[in-house]
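Engineer: Following is a predicted model, sequence given first.
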Amino acid sequence: MRPSKYERPAHLDNPALGGTRLTTSAMIASIAGPDQRTKPAPFGHALVELARTRPDIVGVTADLSKYTDLHLFAKACPDRFYQMGMAEQVMISAAAGLAREGFTPFATTYAVFAARRAYDFIFMAIAEENLNVKIVCALPGLTTGYGPSHQATEDIAIFRGMPNLTIIDPCDAHEIEQAVPAIAAHRGPVYMRLLRGNVPLVLDEYGYHFELGKAKTIRDGRDVLIISSGLMTMRALEAAKRLEADRIDVAVLHVPTIKPLDVGTIEREAARTGRMVIVAENHSVVGGLGEAVAGVLMRAGIHPPAFRQIALPDAFLDAGALPTLHDRYGISTDAMVASIKSWL
């Protein structure tokens, strides 16, 4: 019998047969490095803190409070928490009804379930009516090893075409904590990708402050401009430090708001002469930040020396441990460094 595409050939993991035993379990799901600073459940803690002064805040989930960190809100505000069971479409409809009554619902599930199962309900019940619902979804892009059923590699492509919907892709715990009150203050529907559990801390070292709709230069550089969102900004910063040893000077422009895009800042940074432009995202190469930026540059008549994308392939991805998969699909720090050096 042929091995499944999710299995490694046995000899590769057997030292007696010349292989090296590797841990490739899908349970290895942290995006933090072994020595990296992290913060537990930044979304859950930030929402609890916000709810202390915002009685309109309510939490709604589809059987995933523990896995979206909403269980912290449920414990702190049990009278404002609604468990809808495994029924994402019902959850979205309930959130729309709560918003019509003056509440500000934070609805949580996995990104695949919101984008694929509940799309029409979000479109018709929330976005068309411009209701004040915040949809916060875990496991964006390749942040789980459980294969295509749980890997939301196309969620941004699905949602970018939806009118009225703001799309946020935060980098780390620091930014998530700041984004929660910002999206609550914004009137209208929001889709935010969520990093859950023990989330890396990165941007606090750079004095970063989240502003809805704003892209910000985290570090400057003369040779390469990386335009990135989400966890790929963390990887871009790591790659930039590594490339200093090869005297490659890399700038990183963080774009946490995918829609509406900060066109002015992107145009200004990309128009600086002599720099290769690379867009890095934890999303399919189709329909995400890379194609959005490419459209901005073409419409503005900006022609950098080269334009490249670091993104997930247009494919159904394998199951396995995240470190293995990130290397395989080119979004690990090692893979980014190798790609950038090969392009220069």
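Structural biologist: Everything's here; your move.

Engineer: rest of the way, CA atoms for contacts and neighbours
Structural biologist: Noted.

Engineer: And the strands in the stretch 151-300 of the chain?
Structural biologist: Taking DSSP state E, counting those that start in this stretch as the test, the strands found in the stretch 151-300 of the chain are 166-168, 190-194, 198-200, 216-219, 224-228, 250-254, 257-259, 276-284.

Engineer: Below is an additional structure, to be compared with the one above:
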Amino acid sequence: MLDIESLTPREALGKALADLGDLRSDVVVLVADTGETTRAKLFAERHPERFFNVGIAEQSLVGIAAGLALAGFMPYALTFAAFMTRGWEQARNSVDRLALPVRLVGTHAGFADAYDGPSHQALEDIALFRVLPNFTVMAPADSCEVYKAVTASATLKGPAYIRVGRDFHIPVTCGLYDKFEIGKAYVVLDGSDVAIFTTGVVLPFAIEAAQFLKDRGISAAVVHFPTIKPLDYAAVEKYASVTGAVLTVEEHMVYGGFGSAIAEYLSQTRPTKMAIMGLKSYGRTAKSPQELYQYFGLTPENIAARAEELVKLK
């Protein structure tokens, strides 16, 4: 059996789709001329009769997926996350308003495509899909979680947006839990002074930051939210109550994303000292995602420093 941990996130995506195709004859996969780059080709190799390349036409990608859903299929539509947003109108009007079981998978999300510059770096996609009432929104942390999230998405009755990277990942969830549950947060480290909430690939940065804080005598909880919508409100409530200080970290704009979802809830239920770490501008061209994390301050050291500031504010 292939070790999922050894795969890149996009390879885990392709394998998950191919395996789903083995289990379900209603699963179809569509791409916008991105079969190779998203690794959807792994599905195409096993199930060529259920694989469709619509060309570089993202609005058609989403619209055709909606039509296939109306015909009784379970479509997975794949393209770069930055370009999936071109089909947002179709996602709203053709998919969400009818609550169709369409899964939109945005690959190369965040800084994953560092090499092609800001035009290819999706830093707004969580906000755009989180605002649609019927959409489930997921951001797995690594290849193991990509495989589990894609597999679990087949149980949903409504639409979903799944955010996937490219090649960079630090596998930390593979032994973290046995079963992926949509809408559930996972406690990676317990703590009492500050809670660091994460989603997506920045989870290992938060774990390292918690160690820095421990060395300074600060007890930091790390709670990972692979599902951004629906949010695990019980986990948010518990750790906001225990620590009185919440820091959210995401590879996304600070406007309307994961941190905003946490803030929306806490501001109405339990006002808490809080900070949101993410981006406030577009990305830039770089040789690697790691170079961009460093440039924009999404590093374990900076996470630890911001968390320590929150503790002092308490």
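Structural biologist: Arrived safely. Given the structure is predicted, the values throughout are model-derived calculations rather than measurements.

Engineer: Pipe the strands of the stretch 151-300 of structure 1 into TSV and attach mean neighbour count per row.
Structural biologist: Below are the strands of the stretch 151-300 of structure 1 laid out as TSV (neighbours: other C-alpha atoms under 10 Å):
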stretch	mean neighbour count
strand 166-168	25
strand 190-194	27
strand 198-200	22
strand 216-219	16
strand 224-228	28
strand 250-254	25
strand 257-259	24
strand 276-284	25
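
Engineer: Now distance to residue 139 of structure 1 too, for the ones you listed, in a markdown table please.
Structural biologist: Formatted as a markdown table, the strands of the stretch 151-300 of structure 1 follow (distance: least, C-alpha to C-alpha, whole Å):
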| stretch | distance to residue 139 of structure 1 |
| --- | --- |
| strand 166-168 | 14 |
| strand 190-194 | 7 |
| strand 198-200 | 12 |
| strand 216-219 | 24 |
| strand 224-228 | 18 |
| strand 250-254 | 20 |
| strand 257-259 | 17 |
| strand 276-284 | 11 |
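
Engineer: Out of those, which gets nearest to residue 148 of structure 1?
Structural biologist: Closest of the strands of the stretch 151-300 of structure 1 to residue 148 of structure 1 is strand 276-284, at 12.2 Å (criterion: C-alpha to C-alpha).

Engineer: Out of the strands of the stretch 151-300 of structure 1, which gets nearest to residue 112 of structure 1?
Structural biologist: When those are compared by C-alpha to C-alpha, strand 190-194 sits nearest residue 112 of structure 1, at 10.8 Å.

Engineer: same for that closest one, what does it pack against?
Structural biologist: Strand 190-194 of structure 1 is packed against strand 134-138, strand 166-168, with contacts defined by 3 or more C-alpha pairs under 8 Å, 6 or more residues apart in numbering; DSSP states H and E.

Engineer: I'd like to know which of the ones you listed is closest to residue 56 of structure 1.
Structural biologist: Closest approach to residue 56 of structure 1 among those is made by strand 134-138 (12.6 Å; C-alpha to C-alpha).

Engineer: Structure 2: matching residues for the closest one?
Structural biologist: Alignment of strand 134-138 of structure 1 against structure 2: residues 103-107, by TM-score structural alignment.

Engineer: Against structure 1, what's the mean shift for the matching stretch, could you check?
Structural biologist: With mean C-alpha distance after the TM-score superposition for structure 1, stretch 103-107 of structure 2 departs from structure 1 by a mean of 0.6 Å once superposed.

Engineer: Tell me where structure 2 has helices.
Structural biologist: Along structure 2, counting by DSSP state H, helices occupy 9-23, 41-46, 58-70, 81-84, 88-90, 125-130, 143-153, 203-215, 233-243, 258-269, 289-295, 300-313.

Engineer: Grab the nearest non-local neighbour of the counterpart of residue 87 of structure 1 in structure 2.
Structural biologist: Per TM-score structural alignment, the equivalent position to residue 87 of structure 1 in structure 2 is residue 57. If the residues on either side of it in the chain are set aside, residue 57 of structure 2 comes closest to residue 32, at 6.0 Å by C-alpha to C-alpha, 6 or more residues apart in numbering.

Engineer: what about the equivalent of that neighbour over in structure 1, distance to residue 113 of structure 1?
Structural biologist: For residue 32 of structure 2, the aligned residue in structure 1 is residue 62 (criterion: TM-score structural alignment). Using C-alpha to C-alpha, to the nearest Å, we find residue 62 of structure 1 at a distance of 9 Å from residue 113 of structure 1.

Engineer: Find residues that contact each of these two.
Structural biologist: residue 88 (C-alpha atoms under 8 Å, 6 or more residues apart in numbering).

Engineer: Residue in structure 1 paired with residue 283 of structure 2?
Structural biologist: Using TM-score structural alignment, residue 283 of structure 2 pairs with residue 317 in structure 1.

Engineer: Kindly tell me how buried that match is, as a neighbour count.
Structural biologist: Neighbourhood size, residue 317 of structure 1 [other C-alpha atoms under 10 Å]: 21.

Engineer: do residue 74 of structure 1 as well
Structural biologist: 21.

Engineer: got it, and residue 294 of structure 1?
Structural biologist: By other C-alpha under 10 Å, the residues close to residue 294 of structure 1 number 18.

Engineer: what residue of structure 2 takes the place of it?
Structural biologist: Taking TM-score structural alignment, residue 294 of structure 1 has residue 263 as its aligned residue in structure 2.

Engineer: need the contact list for its match.
Structural biologist: Counted by C-alpha under 8 Å, 6+ apart, residue 263 of structure 2 has contacts residue 274.

Engineer: for stretch 257-270 of structure 1, which positions count as buried?
Structural biologist: Within stretch 257-270 of structure 1, the residues scored as buried using 16 or more other C-alpha atoms under 10 Å are 257, 258, 259, 261, 262, 263, 265, 266, 267, 269, 270.
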